[in-house]
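>>> compute the structure for the input listed below.
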Amino acid sequence: MIHIPSTPAQASQSMSDTNQPDPAAEKAAREKEAAEQAALPYTWRQTIADVDLSVPVPPGTRGRDLDVVIGSKKLKVGLKGKDPIMEGDLPKNVRADECTWSLEDQKSVEIHLEKVNQMEWWAHVLTHHPKIDTSKINPENSKLSDLDGETRAMVEKMMWDQRQKEMGKPTSDEQKKMDLLKKFQDQHPEMDFSNAKIG
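Alright, predicted model coming up:
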């Protein structure tokens, strides 16, 4: 839907606010994302370390009817002799020997994937499926509080840096260097810092 401002004042207002997040656009993006995810033949959730999927299958399905393949970068779930329910490449590697699947109540396949890199969020489960906006992920506090202080601080810093990068803003380390340089500039106004590079 295209929103056309009804007055010139609104037009200039909306142009000057381009740097501000537009609540209506964000809501529309969230709704589009939710609709795309709801259309997938499975549901999924993740922590920073793993991914869990639930794939509905016809009621009464038995384990021997299933064709489930979990590779380090591939996933396939289906019924033997039929087209797969889902099949494709994973966005990142998993520890295939630590991944598991089980048939629940003869109506859904529950899959647990262990990420190799346990410090990043996945935007999707299969690379050809729609992505989610990982910058909007709020990890469960209980999961973060399970970590010891040092690890938790590191994870929170990495998540903050990842969000900053996605928004084109400086990471915490870059910001620290910029602050140090500014402090030094303030203390030495006689020096020329126009060609100073932060590296």
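>>> hey, let's count contacts and neighbours off CA atoms from now on
OK.
>>> OK, contacts around Glu98?
Neighbour list for Glu98: 113-114 [criterion: Cα atoms under 8 Å, 6 or more residues apart in numbering].
>>> for Ser172, that is, sorry about that
Counting by Cα under 8 Å, 6+ apart, Ser172 touches 157, 160-161.
>>> just the strands in this structure please.
Using DSSP state E, the strands found in the chain span residues 43-46, 50-56, 66-70, 74-79, 86-89, 100-104, 108-114.
>>> before we go on, could you also do this sequence so I can check it against the first one:
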Amino acid sequence: MADKDPSPAEDAAARKKEAEEQAALPYKWTQTIGELDLSFNVPGNLKSRDLVVDIKKLTLTAGIRGQEPIISGDLPHAVRVDDSTWTLSTNSDGTKSVEIHLDKVNKMEWWAHVVTSAPTIDVTKIQPENSKLSDLDGETRGMVEKMMFDQRQKEAGLPTSDEQKKMDILKKFQEQHPEMDFSKAKIQ
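Presented below is the predicted three-dimensional model:
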């Protein structure tokens, strides 16, 4: 039997439960498709040497030295350790917060939780922000721009960039070999 979609009331109850579980965590976290940021408050008199933050490819431990960690466990997916960072910041009210930035290895998946022992969120309900082309790295941006160009060309009944390239190569070849007959040539 197929799963039925939850009713609006069931969905609202699930959202409320999820929000309560997330609010009860000793840290706050947000994510984009490519990275995850989390933070937690610590007393204002602490220095970075008073903290323990250990970011590994598949585990995270963070907290105050000599105390139970505020967050500790297995990450649901791998992170790039060299591109992940943490800082100790002073808040406007004089308290301090530890801010941890995790760079996801797979930039195409949402995380249901920071560590696998934490309550999950429903990743199907995530509404991603519209990204701008300028946010993309060079290679990805070039690929997206090419796809957008090709889509516009197809809609206008014009050749895509690949088709144009083939036609240009054929034209150049025809110019170099005027003795050959290309009247029955088909471009695939």
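>>> just the helices in structure 1 please.
Ranges of helices in structure 1, per DSSP state H, are 8-16, 23-38, 141-145, 149-166, 172-187.
>>> what is the neighbour count of the alignment partner in structure 1 of Thr116 of structure 2?
Using TM-score structural alignment as the criterion, Thr116 of structure 2 maps onto Thr127 of structure 1. When counting by other Cα atoms under 10 Å, one arrives at 14 neighbours for Thr127 of structure 1.
>>> figure out which of the strands of structure 1 is closest to Ile137 of structure 1.
Ile137 of structure 1 sits nearest to strand 43-46 of all the strands of structure 1, at 9.8 Å, using Cα to Cα.
>>> and that closest one, what does it pack onto?
strand 50-56 (3 or more Cα pairs under 8 Å, 6 or more residues apart in numbering; DSSP states H and E).
>>> mean per-residue distance, the strand it packs on versus structure 2.
Compared with structure 2 after fitting, strand 50-56 of structure 1 has a mean deviation of 0.8 Å; criterion: mean Cα distance after the TM-score superposition for structure 1.
>>> residues in structure 1 aligned with the one helix or strand Lys166 of structure 2 maps to?
Using DSSP states H and E, Lys166 of structure 2 falls within helix 161-176. Counting by TM-score structural alignment, helix 161-176 of structure 2 pairs with no residue of structure 1.
>>> gap between that helix and the chain center?
The chain centroid and the centroid of helix 161-176 of structure 2 are separated by 39 Å under Cα atoms, centre = their mean, to the nearest Å.
>>> roughly how far does the residue most central in space within structure 1 sit from Val69 of structure 1?
Nearest to the geometric centre of structure 1 sits Thr134, at 2.7 Å (Cα atoms, centre = their mean). Counting by Cα to Cα, to the nearest Å, the gap from Thr134 of structure 1 to Val69 of structure 1 is 26 Å.
>>> wait, what's in contact with Asn41 of structure 2?
Asn41 of structure 2 touches 27, 95-98, counting by Cα under 8 Å, 6+ apart.
>>> residue in structure 1 paired with it?
Aligning on TM-score structural alignment places Asn41 of structure 2 opposite Pro56 in structure 1.
>>> that match and Ile111 of structure 1, how far apart?
Going from Pro56 of structure 1 to Ile111 of structure 1 by Cα to Cα gives 11 Å.
>>> number of nearby residues for the counterpart of His112 of structure 1 in structure 2?
When structure 2 is aligned by TM-score structural alignment, His112 of structure 1 is paired with His101. When neighbours are counted by other Cα under 10 Å, His101 of structure 2 registers 19.
>>> next up, the contacts around His101 of structure 2.
Each residue near His101 of structure 2 by Cα under 8 Å, 6+ apart is listed here: 35-38, 84-86.
>>> report the buried members of those.
Neighbour counting with 16 or more other Cα atoms under 10 Å marks 35-38, 84-86 as buried within the contacts of His101 of structure 2.
>>> other SSEs contacting the helix holding Lys166 of structure 2?
In terms of contacts (3+ Cα pairs under 8 Å, 6+ apart), helix 161-176 of structure 2 is packed against helix 138-155.
>>> and the helix it packs on, what does it pack against?
Applying 3+ Cα pairs under 8 Å, 6+ apart, one finds that helix 138-155 of structure 2 contacts helix 161-176.
>>> just the angle between the helix it packs on and helix 138-155, please?
On the basis of axes from the mean of the first three to the mean of the last three Cα atoms, to 10 degrees, helix 161-176 of structure 2 is oriented at 80 degrees to helix 138-155.
>>> could you list the buried residues of helix 161-176 of structure 2?
Per 16+ other Cα under 10 Å, helix 161-176 of structure 2 contains no buried residues.
>>> just stretch 46-62 of structure 2 next, same as before
Neighbour-count burial for stretch 46-62 of structure 2, counted by 16+ other Cα under 10 Å, picks out 51-53, 55-57, 59-62.
>>> now, among these, which is nearest to Met167 of structure 2?
Closest approach to Met167 of structure 2 among those (Cα to Cα): Lys57, at 47.7 Å.
>>> tabulate the buried residues of stretch 46-62 of structure 2 in JSON lines, adding columns for distance to Gln31 of structure 2.
Output for these, formatted as JSON lines (distance: Cα to Cα, whole Å):
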{"residue": "Leu51", "distance to Gln31 of structure 2": "23"}
{"residue": "Val52", "distance to Gln31 of structure 2": "22"}
{"residue": "Val53", "distance to Gln31 of structure 2": "19"}
{"residue": "Ile55", "distance to Gln31 of structure 2": "17"}
{"residue": "Lys56", "distance to Gln31 of structure 2": "18"}
{"residue": "Lys57", "distance to Gln31 of structure 2": "17"}
{"residue": "Thr59", "distance to Gln31 of structure 2": "17"}
{"residue": "Leu60", "distance to Gln31 of structure 2": "16"}
{"residue": "Thr61", "distance to Gln31 of structure 2": "18"}
{"residue": "Ala62", "distance to Gln31 of structure 2": "18"}
